[in-house]
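Visitor: Turn this into a model:
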Amino acid sequence: MVGAVTPEYRALLPGALLAEPYPEARGPVRRTARDWVVDVVFFLFSVMLALLLAAYSYERGIDELRTTLDLAVGLLCCLGLWARRRWPVGLAVAVTAAGLWSATSVGAAIVAFFTVVVHRRFAVAAALGVAGFAGGFVFPLLRPEWSSDPYWVDIVWAAVVTLLILAWGLVVRARRQLVHSLRDRAHRAEAEQRLRVAQARQAERARIAREMHDVLAHRISLLSLHAGALEFRPDAPAPEVARAAGVIRASAHEALQELREVIGVLRDDPADEAPDRPQPTLADLPGLVDESRAAGMRVRLDRRVDDLAAVPVAVGRNAYRIVQEGLTNARKHAYGSTVDVIVAGAAGDGLSVEVRNPWPVGVPAGPPIPGTGTGIVGLTERATLAGGRLEHGRTAGGDFRLWAWLPWPA
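Guide: Sure thing, here's the model as predicted:
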């Protein structure tokens, strides 16, 4: 169909101009409104030309029976044009054969040959063009009453008409193929754009998932510890109960605030007057350690960086999340153990972060704190994306060690 994007134009090969723009039809041809207009115009053109040539034949006094028979053949060829979209080559061959004797079939022959040039390979169109040109040699011999010019003039006119139709068809063919190619490229560009958007959304969702895990796992583990303490010590003094309840309330409030902070990127139209809270940096690490100590953990912080605020924001945020996850894992799996946090490095040498605690022995008291089991995987990906590396596992001394190195540009 005219205007449809066909599979032949998907590859956009250098030899596209030699390909058939429309495959052989297999089934009913469905015409668009534009197709109907074109077909009707071509049909009326061929019919009017046949009637004019028949009237000219009658006026010249050519045998009426031969003229009537010629007109009947010409009108049959015109009716055959309605099948030109389904069998263009077969129709062109039939009309060319009829044109060896019928003068009124010339309009249908022009339309059929033009259709083949536009819709089929150049080799097929050239072969039919040669056949039509050869018909110019035969027609004056079979119908000499139609020719009042020298024989060579008829041959020249046959060659000129054939070349004009061929050139016109090739121009239309090239234009249609250009339109198809541009349309196909536009479709591909749209598909690639949708793919890039989908990939960006997927990457953003993965980043948000990592942030939610790093942030909420820490807060919720604190809530679980304090709630467990209240469960195991229901007879605790009122001040201790009030203190634990206050820590639970504060931790829940912080968890909600950080959850809002993480998923704030999902808002389609964030309010300018309510910007998102800044992400934590390495300068917030002492506060994280103090918070864990307040929850009952024994944490020792070894700072070997003079100014934590001097660490770049992106590097400091990644280091903060690594320590946060390390403390969360220690609280889950080795509660009661002493955790050592070591931060060292300098500009140009990189920043190293280490969280070390004794390997847990036995079953921890109380119900286990649930987890997804993907925290270390997320940290590894975070460090890799930042251009660093991460190691974790049991050391020869029996400790569990989480270590990461992140680039710190000079």
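Visitor: okay, CA-based contacts and neighbour counts for the rest of this
Guide: OK.
Visitor: which residue is nearest the centroid of the protein?
Guide: In the chain, the residue lying closest to the centroid (Cα atoms, centre = their mean) is Leu195, at 2.7 Å.
Visitor: where's that one, which helix or strand?
Guide: Leu195 belongs to helix 151-232 when assigned by DSSP states H and E.
Visitor: Tell me how far the helix or strand following that helix lies from the chain's centre.
Guide: Counting by DSSP H and E, the next helix or strand C-terminal to helix 151-232 is helix 238-263. Chain-centre distance of helix 238-263: 44 Å, with Cα atoms, centre = their mean, to the nearest Å.
Visitor: for stretch 71-88, same thing?
Guide: Distance, centroid of stretch 71-88 to centroid of chain: 45 Å (Cα atoms, centre = their mean).
Visitor: That one: which residues count as buried?
Guide: For stretch 71-88, the neighbour count (16 or more other Cα atoms under 10 Å) marks 71-75, 77-78, 80-82, 84-88 as buried.
Visitor: and this one, so I can compare the two:
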Amino acid sequence: MRVSDRRRSVPMMSNGWAGERRTGASDGVRAAPPPTAPRSVAARIRTTAWTVGAAALSLFCTIMTAGLAGFAHTPGWNVAAGCVLNLAAGVALIWRHQHPWRVLALAVAGPLFFATDATAALIALFAVAAAVRDRRLVVSAGAVWIACGVSLTYDAVRRRDYSVLTIGSARPRDGQVPEWNLPLWLPWVVATVLVVVVVGLALLRRARSDLVQAETVLDVRTRESEAMRHQMLRADERARIARDMHDTLAATLSRISLTAGGLQVNSGDGPERVANTASLIQRTAHDGLDELRRIVGVLRAGDGAATAGMDRGLDSIGDLLTAGRAVGVRVTHLTDLAPGQVGPLTGSISYRVVREAVTNAQRHAPGAPVLVAVRGGPDDGLSVEVRNSLPGAAEDTGIVGTGTGLRGLREQATEVGGSFCAERVGDEFVVTCLLPFFS
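Guide: Next up is the predicted model:
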């Protein structure tokens, strides 16, 4: 058979006795998965060498056994029949991976019924043991064990000079050569050792192959898991960015709308008051644009949305409330903390909570007093509380909220190990947020 044909029909492992591996799906043996990459020239040469070596070993042992049997006056028809069957089995070893059961049956037939060796049967058993682990392996090993035992029993009853078990043994310089008269249990012990060694080597080879395959599958699964984790992280970053942009736009546009509405209602005020209100609208719009640019900059830099807006913390709450007072919000600010005392993430979330709560109070309860209290310490954490009265007949500002801002704040607080609550308590609406102090 040509080497090119062997590459297509006999996929083998790169090492191990006769390059055994699991194939032969046509005989009920689970075939090994196809290789993921073309084999190298060295691997092809190694595979061909194992196959040629296995066939050559079987043919050599067959010819040697036939010669010894002939010298021992074994009937010629017996020697010829066994030799023909074993020669056919030696050639059939080339296809032991594609048709392991048929090759094994042919290899067992010779030594089981005629005076020949069981080398081909042992090689075929190696191929079967490398392919299956169920009861079929036990049956195959039993058949080869019987074939080896019968073959070695034939060998044991020959004269010592023509027996494989005793050939080359020590003999006296002069005198008659003694007969050994080997016990009949010895061939079966040798057959047992041979079968156990062959099956053990095959199972060891298969275990190594399975381990390599499992490691390959584990590497693939690990890479897939890493890819999925990165996708989830990117999706989470996009959600954070969308939330930040929503909060920024909603708060900015709400302040602009409410300020413009107040300007429309008080259009009769003096020019100076109108100019101040217009300037406030302009500053609010510029602040919103600056925050959006900051968020987009973080997105382009790839640093994640978690850091977006962190430069606004407790020190920015005062400016936020000052801007609210300029448009008519009656807000009181209570705090016992200085800027820089809390962690950057805690300060950022605190600023967002105050901004969202004051904007909602301005939107849903215009003119109602608002109390902002920011307190805490390293042991108890940071507490942000915003209260505003709910008048019985609130003015309709024409702005409808979606509630996503409060949900986003609750998610942010939960992510850092804090809590968030926004609910109506009596005739007040209370927003409470508890955060770790140094987060």
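Visitor: Can you calculate the TM-score here?
Guide: For this chain pair, the superposition-based TM-score is 0.74 by TM-score structural alignment, normalised by the length of the first structure; 385 aligned residues with a Cα RMSD of 4.3 Å.
Visitor: between the helix holding Leu195 of the first structure and helix 238-263, how big is the angle?
Guide: 180 degrees (axes from the mean of the first three to the mean of the last three Cα atoms, to 10 degrees).
Visitor: same for helix 151-232 of the first structure, what does it pack against?
Guide: Here helix 151-232 of the first structure touches helix 106-119, helix 122-142, helix 238-263, helix 313-333, helix 375-385, going by 3 or more Cα pairs under 8 Å, 6 or more residues apart in numbering; DSSP states H and E.
Visitor: please redo it, this time with the cut-off set to 10 Å
Guide: The helices and strands touching helix 151-232 of the first structure, judged by 3 or more Cα pairs under 10 Å, 6 or more residues apart in numbering; DSSP states H and E, are helix 106-119, helix 122-142, helix 238-263, helix 285-294, helix 313-333, helix 375-385.
Visitor: Specify the angle between that helix and helix 313-333 in degrees.
Guide: Using the same axes, to 10 degrees: helix 151-232 of the first structure against helix 313-333 is 50 degrees.
Visitor: Helix 151-232 of the first structure vs helix 122-142, what angle?
Guide: Interaxial angle, helix 151-232 of the first structure versus helix 122-142 (the same axes, to 10 degrees): 150 degrees.
Visitor: So which residues of the stretch 1-150 of the second structure form helices?
Guide: 3-9, 41-71, 76-92, 100-113, 119-129, 135-156 (DSSP state H, counting those that start in this stretch).
Visitor: just to revisit the earlier point, would you point out the most distant pair within the buried residues of stretch 71-88 of the first structure?
Guide: Spanning the widest gap among those are Leu71 and Arg86, at 24.6 Å by Cα to Cα.
Visitor: still on that earlier bit, quick one: residues contacting the residue nearest to the centre of the first structure.
Guide: Ala189, Arg201 (Cα atoms under 10 Å, 6 or more residues apart in numbering).
Visitor: now it: how far from Gly366 of the first structure?
Guide: Per Cα to Cα, to the nearest Å, Leu195 of the first structure is found 48 Å from Gly366 of the first structure.
Visitor: ditto for Ala131 of the first structure
Guide: Per Cα to Cα, Ala131 of the first structure is found 96 Å from Gly366 of the first structure.
Visitor: Which one's more surrounded, those two?
Guide: Applying other Cα atoms under 10 Å to Ala131 of the first structure and Gly366 shows that Ala131 carries more neighbours, namely 15 against 11.
Visitor: Identify the residue of the second structure aligned to that one.
Guide: Following TM-score structural alignment, the counterpart assigned to Ala131 of the first structure within the second structure is Ala143.
Visitor: Without its sequence neighbours, what residue ends up closest to its match?
Guide: Closest residue to Ala143 of the second structure apart from its sequence neighbours, by Cα to Cα, 6 or more residues apart in numbering: Val108 at 7.2 Å.
Visitor: burial of that neighbour, as a residue count?
Guide: Val108 of the second structure, neighbours per other Cα under 10 Å, totals 29.
Visitor: Now for the equivalent of it over in the first structure: which residues touch it?
Guide: Aligned by TM-score structural alignment, Val108 of the second structure pairs with Thr96 of the first structure. By Cα under 10 Å, 6+ apart, the contact set of Thr96 of the first structure is 77, 90, 102, 105-106, 108-110, 112-113, 128-129, 131-135.
Visitor: now these: which count as buried?
Guide: With neighbours counted by 16+ other Cα under 10 Å, these contain buried members at 77, 102, 105-106, 108-110, 112-113, 128-129, 132-135.
Visitor: Can you classify Gly376 of the second structure by secondary structure?
Guide: strand (DSSP: H, G, I helix; E, B strand; the rest coil).
Visitor: measure the closest residue in space to it that isn't next to it in sequence to Ala92 of the second structure for me?
Guide: Among residues not flanking Gly376 of the second structure along the chain, Leu382 sits closest, at 4.3 Å (Cα to Cα, 6+ apart). Distance from Leu382 of the second structure to Ala92 of the second structure, counting by Cα to Cα: 82 Å.
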